[in-house]
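> could you look at this predicted model? Sequence included:
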Amino acid sequence: MFFRKKKQHSMQVKRIPHNDGIDIGIELVSGKDSQELSLPLSKEEIENYYKLPGFQAYVCWEELYDAGLLTDSRLSYEDYYQLLDEETGVELLEQLQLPVEEMNVNGELKLDSLPELAELKLVLKNENAQTIDRIGRRNGAIAVINQQLFLLPGKVYELQKAIEAEYETGYQKIGVCQKLANEAHIDQEDFLENESYHVVDSYDLEMKVHSPNHIELQPVGSTPDETTVLGSPSPVTTYKTSNKRDRFVRTEKISRDIIQLSKKRHITGEEVPLFFENPLAVLPEHDYEFDLEAFSERVRGIIPIEKVRPYSQGDSGIQWFDPEADQPATYDEDFLRTLMEQHPNEQYIQHENKWIYLDPQMRKNLLEEVVEEDQSLKKNFTLDIKDNETDLEYRLEANDTEQVQEYQIPQTLKADLFDHQVEGFQWLCHLEERSRGGLLADDMGLGKTMQVITFLLHQKNQGKLSPTLLVLPVALMENWIEEIRKFAPDLLSSLYIHKGSGRSKSSAHISSYDLIFTTYDTLKIDQLLFGKINFQSIICDEAQNVKSHSSQRSRALRAMKSEFRLAMTGTPVENSLEELWAIMDFVQPGELNSLKEFKQQFIEAADYEGLLKAIQPYYLRRTKEGIFSDRLPKKEIKDPIYVEASKIQKSISESMLQTKETGQIAILNMLMRLRQLYGHPGVIIPEYETLPASEVPKVKEVMSVIDRIKEKDEKVLIFTEFRKLHSIFKRLFMEKYGVSVPIIDGNTANRQGVVKEFNSRLGFGIMLLSPKAAGVGLTITSANHVIHYTRWWNPAVENQATDRAYRIGQEKDVSVYQLITRDAQNFPNGTVEELMHELLENKRELAENVIIPFDMRGVQEMVSSTIISNYSKQLEQ
């Protein structure tokens, strides 16, 4: 009787190097038969293969795929070398049986032709002086010797690429390759040793100031020789010293630049200050490599430019102001008017060794303001605006400064604010400080008017109130005046109501007031009058009154000039989402793109969730019930799961404390390492990477949670910012559960594709995500469990991360889990995880009290400060 031996199945790595990268594949081997697998494996394939020897190699292969580093299974050598700079990357390459140590080589660069042909050859030898091309073969960065792969040094690979690349001239090619050969410590044959080529591919511009109305631009190289080459008519310049020659070669791009520069080397007259303000206006064909900001700052100290603009100063009328010097200018109107009349077509005028910039609006004011009543108002003219309806023609950028500060309630406010009103006031100040507009969309009865009155008092205290325009329905005007009289009487001293037949026809007179009230229809009629005024703020109450974007009300409002814009309405949409677009195109022009794009992106796609996210930085709405209460299932934040640190973790944390590190940076680094340690010791100590889950309490507990989710045949999202944890978890979870575990972090190139694949798979699934990289822009409603494995500093970021699953389209109740490690032995006052949890929960209500929260990025600094204070005390003990 014969017994047939059972075939052994395994998964093996297949590696094929090419000139530009290495193909990586996984084969399913059964005896003498093999089958090449494709990425990604199906759920059924993973379930069949995950217990086979070599499965971890597949996991690493898939990890490269998740990160977008594979193109048709090929890993480029550029990405290969970049992976070598990362600890996790080295481990991935090792699992895939790829070399991670650079080969010791030496060699010689040879020239096999005349210099102008530049036929170069690189001969490499190993440490035994064997020529590599004789004992093996080279494919890009990989040398194959006796069927074993060796990795060439990165600089050698760069040199090899340069030899194979195309150049403008042979001289340029030799120059580039000689430079790389020196960096790679590669010898050069005698001819190349004695004949050095240098490529001039960059330069600086220096200025010689002859007078305030005459400067000269001079190209300067990194060495005196290069400077000489830049001024030479020939693109190649040779210098000979003893037996050696140095040849300097200009690139075609640099030669073109020099030719263009020579046409405008001397800049004179009014073009001097114009060049400092906008070099492109003087040299439209330029392609010069110099730092315009540094250039401009340096020159202004030599040739002053004074910008004179009008501003209103109480009863004294129009004054003149230089915003660059931040102080009044010492000119009277007659002097400035005379300058303008003498130079009718010039904006820059030289006077007493400096340039005066005459603002066009000031010119118009001085030369035309003598007519008290604007004659054009008698005509039925309207302002033609860039309406952003078909194309995005006008966009107003916001300041993204992250600094968050507390604003004091003005002492002149004669009212006690509710908490949500204080919050709204802070939000308004926050927006104005950052040059952002806002849409205050609180439900009726929550006191929008009071929040804005408090903001107006704050602006008055800051000297930023005059002039401010309030546009509102006539029926609300008396209510506003009564509210101001009762709670902010200081605002009454300079308040002007612009309505009726006796209203002013002078822009200067109107702008001399702190507050100007008018109606939507009056603004429409007097839009040319108001359009001249530079308002500090424009505030619209019941902003839905602008109605259609094509209405004259809407177009007039959007034509106004202001530093800050606020729309107030409890019903931003009455009939159509186009009404919201019209309001937002006033609040922050361009933020919702053109109306045409808005319709395609949000209206036609019915993407209401996406719309809410788009307006989030400018939108504050509080309602009594919450706007999502009837759209989404319940979201249950589970009680925290506490675990006690393992012996290994306690030992490591104890050794950290014994270092007695001091200083803020050192303590912050320790806090990060402690967070990583409690997540998994292998994150900070590689030899612990393969610890079984039973020896890492947090991992053991998270797998218990996952086991329960798997029993329900549901999906889970696990958030942590530590990429090493992603890698450990991916290998651990795929080996235990036999499912694909995709990762989305800052390196994931195809986030939407990864999500689509994950959402399409039925049943149980796990995804690993970074809260910052994956916290926005993704809809993963196929999952209804969220685990915050390591906490993020800002509860709003965690909420956004949770909302990847808890959003429109979710059909199941969403469960949110938090795991916290205790270590009473070393941290009796609480571990970093315990302290973070306590502080984050204290701030969660603030982060959740609006559907679209305002910017709370400052919470991270506050949390960090509190934790540092706690640990500093413990370190002192």
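Thanks, I have it.
> only C-alpha atoms from now on, for both contacts and neighbour counts.
Fine.
> what number of residues lie near G154?
Residues contacting G154 under the criterion other Cα atoms under 10 Å number 17.
> correct me if wrong: it contacts Y81.
Yes: judged on Cα atoms under 8 Å, G154 makes contact with Y81 at a distance of 7.0 Å.
> now the nearest residue to N747 once chain neighbours are set aside: how far from D79?
Nearest residue to N747 in three dimensions, chain neighbours excluded: A67, at 5.6 Å (Cα to Cα, 6 or more residues apart in numbering). For A67, the distance to D79 (Cα to Cα, to the nearest Å) stands at 11 Å.
> now L440
47 Å.
> got it, and L717?
Per Cα to Cα, L717 is found 28 Å from D79.
> looking at those two, which is more packed in?
Neighbours per residue (other Cα under 10 Å) separate L717 from D79, with L717 holding more: 23 against 13.
> could you pull up the residues touching the more buried one?
I766, M767, L768, L769, A783, H785, V786, I787 (Cα atoms under 8 Å, 6 or more residues apart in numbering).
> redo these as TSV? Include distance to V705 and neighbour count.
Converted to TSV, those look like this (distance: Cα to Cα, whole Å; neighbours: other Cα atoms under 10 Å):
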residue	distance to V705	neighbour count
I766	12	25
M767	14	23
L768	15	24
L769	17	24
A783	14	26
H785	10	26
V786	11	24
I787	9	21
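> quick one: T779 is in a strand?
No: in this structure, T779 is coil, not part of a strand, as judged by DSSP: H, G, I helix; E, B strand; the rest coil.
> want to compare, so here's the second one:
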Amino acid sequence: MINISNSLTDEGIKIVSNVQQRKNIFEIKIPLFLNPVEYFKNISTKELEKLNVLEDLWQQGILQDKDNSYIIPYEFLYNIDEEKRRILSLPIEDNAIKVHIKARGIFGSNDFKLIPEVYVKDEKMGPLDRRINNIILHKGCMYLIPLNLYSLLQEIDAYKPTDDPISQAKIVAKVKYKAKTANVTFDRFLESEEVYYSEKLDVDIIKYDDDHLQIVPVLGDEIDSLLKDSKDKVLKQYNTLYGEGIKRKRIFFEDEVLKNYNKIVNRGHLRGSEIPKFLIDPYSILPEDIDLSNFSKRVKELGLKVYRANPYINIKKDKDSGWFDFEVGGIIHEDVGSFDEDVDNVQEYGLTGDDKIDVLEYSQLVQKAIESGEDYVNYKGKWIKIDIEQANRFLNIANNESFSKVQKIDITRLPYVLKIYENLDDLEYNETALNLKKQFIGDFSTRDFTYPMYLKNCHLYEHQKEGFLWFKGLYENHLGGLLADDMGLGKTLQVISFLCYLKECNELKPTLIIAPYTLLNVWENEIRKFSEITSIYRHSGYQRYKTPEILKNYEIILTTYETLVRDQLLLGQIDWKAIVCDEAQRIKNSTTLTTSAVKALKAKIKIAMTGTPVENNLGELWCIMDYVQPGLLSSYHDFRRTYQKPIEDAIGNKNEEYLAIKNKLLNTIRPVYLRRTKDGILSLPAKNEIFPEVELTTFQEKLYCQLIENYKNNEKKESPLGVLQKLMELCAHPRLIQDDGDGDTYKFINESGKLQRLIEIMNEIKLKGEKAVIFTHYIKMQTILRKVIMDVFGINCLVINGNIKGDRMSVIDKFRKSPGFNIIILSTRAAGVGITITEANNVIHYTRDWNPAVEKQATDRVYRIGQTREVNIYYPICTSSRGKTVEERLNEVLQKKIQLLNEVIIPSRYVNIEEENYDYLLQDFSAWSM
């Protein structure tokens, strides 16, 4: 028998788990694999479910090891979802908790204080009740104080008695501010005190005209209204309005809020070139604490746009003569506000094609920038960014007497002319020019491959060698590139190999790698593991360096997209040898500050990495390509008309026109775009997909009919998705929808046809001495599986529901290093990323995900580089003689969707099963009757 108890300590809730065997009591350790299997003999599913939840909290870092015991810190209770709290008998947030606050003592004297009276279910806490941090003990029950109310009580707890009336008024202001969102009342004195406080500062933008903006600090409706008529624009920590006495109103601030408020007020009005600088890099003016998540949307609403002008080469072949029309000049792109972030259909208004200007006009813009000493100049009512250094290098070539008058050129002279221009970092090419340029580069053969001097501890596969040579060719020809290899092909190692080559050429320092925060550790560890590059600096956090001179001393700088937005002005001063954007879907939309910040950086080579370059619409591919090779796909307006709309309109009926447009797009980007899938690239062992049919048990069929009858009789008030989800749960196991108490293991097995078939599959795997991974996202199903596997096979298998952090990788390592037959259970989505388990070669998708891309990513934990054995992937599907089940229909839909998976130009959202598919999944309901 398992006993799990909770007790309150100073540090948090202490969790003690014991198992009694005969007369002995043993403590259960977390993670559970540390315990002998014998501890769990005859354990009930309810007890095991509690242990599974504890293990999940441990993996998340919520349940912490402390002096040979386990503690959940009080503040972490709010990070545990309500269902898990109920399973562990932890207190639930109770909105029935109310607080009435009284003032005691004389205001201005040392005995003044605030007294909170706490009520639970309208009963005032008595002398036998008590509060420990955010927990209330009332009549033998534990209650969790709602977070907003607890924050208020913390302010009162932290108050130290003083005779300073200003400090006293400030605590009253803080408490009244936090009381707005909490269940709080005040006595008459406190209620009458007109004191105000704000812990959050926001900004608004007022547009007077295209050449005049005002940045306005926002503290909240009440305070902003009070300050509206105030003569004092610069505030103090303590501000009195409307005189003294009973009519006075007082406003209080924390130091940081006050400093930021006054900084914004003093900056005030923006005019001229200050406007585009602010729009592109708002943190150059605004404090770092300001949340700018809606900034791009606000800029778009105001109709504000910024543009950039780059040098441009345009080549068109003359069909009659065989010569080429050769044109150089400038091209002006929109930099902010091109298309909406959250919709697929672009709003046509406000979109224009690129403006091409000749060398003379471009030269005049550059001269204007030089004379004004500004990076931005106004051209025909548009603010345009000019890179003066880049522009001068271009103009020196374009105005050279040998080239300035060239309008037509033959094929023999073209390579020489292109070579002259290619030493410009951000030169833009049209499609013809870039394809011709690539022809002169030539194709790479891995016969020419030699390992970079500073690469170590690894063997590159053939496709990785090709990727390295591709990067090398791009760099030598001043081109950027998008590496869009399938997951599991080692994109990171290919980039590290290239970085080692740059170090060998003394061209590495400084290089910038931008990645999501969760991947910074991966990058640093992989660079140190596979290379001799040791000069690495992680640029993040408040203590990060703020001068470019220090940063330039490192070979590799690692930073996040969020930090880049804040430090755009700093990082933009550095001439980077290379910039690498990992998970480049983060720059898929040109309206975001992130995309603008990335595109503003200077580098000899710009690299993007992502396995999913298209998620919602093809405009995302355009945006990423516009970063790595500006101009190749022309303006977004032209791209949408030429490629996006025809392709997305034709999804589902791939006719010849669709194929022609798709191939034209892929051929256009091919020189700077590399995508390989595992099929046909890796010499991986065979992958066998098996779809065993499983008969529903009589018990399952009965419940299946009941669910359908209830849905029909309820006049379909229940959503179609709701009944579909219940039917999916029933197919997995009837206990997921109707649990009538604990039963023994063999009763669980008898109730579910799918579970019976799983046992048969596992027996086959056991005979071969192999390992298996079972995927299901249902928490209760994970518990049932764990119990059955424990009782049938004697294996205390591991269960992972979320991301494994830090030393918790020991959970995975335990499974990987165990000899022979073993099983691990993973949540399809939560644990399907960032884990490699090539030691297993059997995958069972016990329950299906509604997006085959997610299932594929889960399978790729096993089927990837490092796998040496044939992989069997099982998709058990419930069937019935009564008619087709929802699992059969779902599998049919998924198989059709899978055909779209490898079509990189098809947005992945088209692969997901959505509402449009519900009718097909529901169409067999009429065949089922009681």
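Nice, thanks for sending it over. Please read these numbers as outputs of a predicted model, since none were measured by experiment.
> could I get the TM-score for this pair?
Here the TM-score for the pair of chains, by TM-score structural alignment, normalised by the length of structure 1, is 0.65; 701 aligned residues with a Cα RMSD of 5.2 Å.
> related to what we said a few turns ago, hmm, the residue nearest to N747 of structure 1 is touching T748, no?
Yes: A67 of structure 1 is within contact range of T748, at 4.3 Å (criterion: Cα under 8 Å).
> what does stretch 253-262 of structure 2 contact?
In this structure, residues lying in contact with stretch 253-262 of structure 2 by Cα under 8 Å, 6+ apart are 197-201, 217, 234-238, 286-287.
> can you turn the buried part of those into a PyMOL selection?
Selection command for PyMOL covering only the buried members of these, criterion 16 or more other Cα atoms under 10 Å:
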select buried, resi 197+198+201+217+235+236+238+286+287
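> please, which helix or strand holds the residue nearest to S7 of structure 2 when sequence neighbours are not counted?
In this structure, S7 of structure 2 finds its nearest non-sequential neighbour in K14, 5.2 Å apart by Cα to Cα, 6+ apart. According to DSSP states H and E, K14 of structure 2 maps onto strand 12-21.
> and that strand, which residues are buried?
Burial within strand 12-21 of structure 2, assessed by neighbour count using 16+ other Cα under 10 Å, is assigned to G12, I13, K14, I15, V16, S17, N18, V19.
> distance to E254 of structure 2 for the residues you listed - can I get that in TSV?
Shown next, in TSV, are those (distance: Cα to Cα, whole Å):
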residue	distance to E254 of structure 2
G12	29
I13	32
K14	35
I15	38
V16	42
S17	45
N18	48
V19	52
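> just the closest of the residues you listed to I251 of structure 2, please.
Using Cα to Cα, G12 comes nearest to I251 of structure 2 of those, at 35.9 Å.
> just tell me what the closest one corresponds to in structure 1.
Using TM-score structural alignment, the equivalent of G12 of structure 2 in structure 1 is G21.
> who are the neighbours in contact with its match?
R74, L75, S76, Y77, G140, A141.
> give the closest residue to it in space, chain neighbours not counted.
S76 (4.0 Å).
> so what does the one you found match up with in structure 2?
So, by TM-score structural alignment, S76 of structure 1 is matched to P73.
> its match against D10, yeah?
No: counting by Cα under 8 Å, P73 of structure 2 stays clear of D10, with 9.2 Å between them.
> and F586 of structure 1, what is it in contact with?
Residues near F586 of structure 1 by Cα under 8 Å, 6+ apart: L557, R558, R565.
> how about Y348 of structure 1?
Applying Cα under 8 Å, 6+ apart to Y348 of structure 1 gives the contacts E270, P273, L274, W355, I356, Y357, L358.
> most neighbours of all those, which one?
P273 (28 neighbours).
> residue contacts, that one?
Contacts for P273 of structure 1 were tallied using Cα under 8 Å, 6+ apart; they are I305, Y348, W355.
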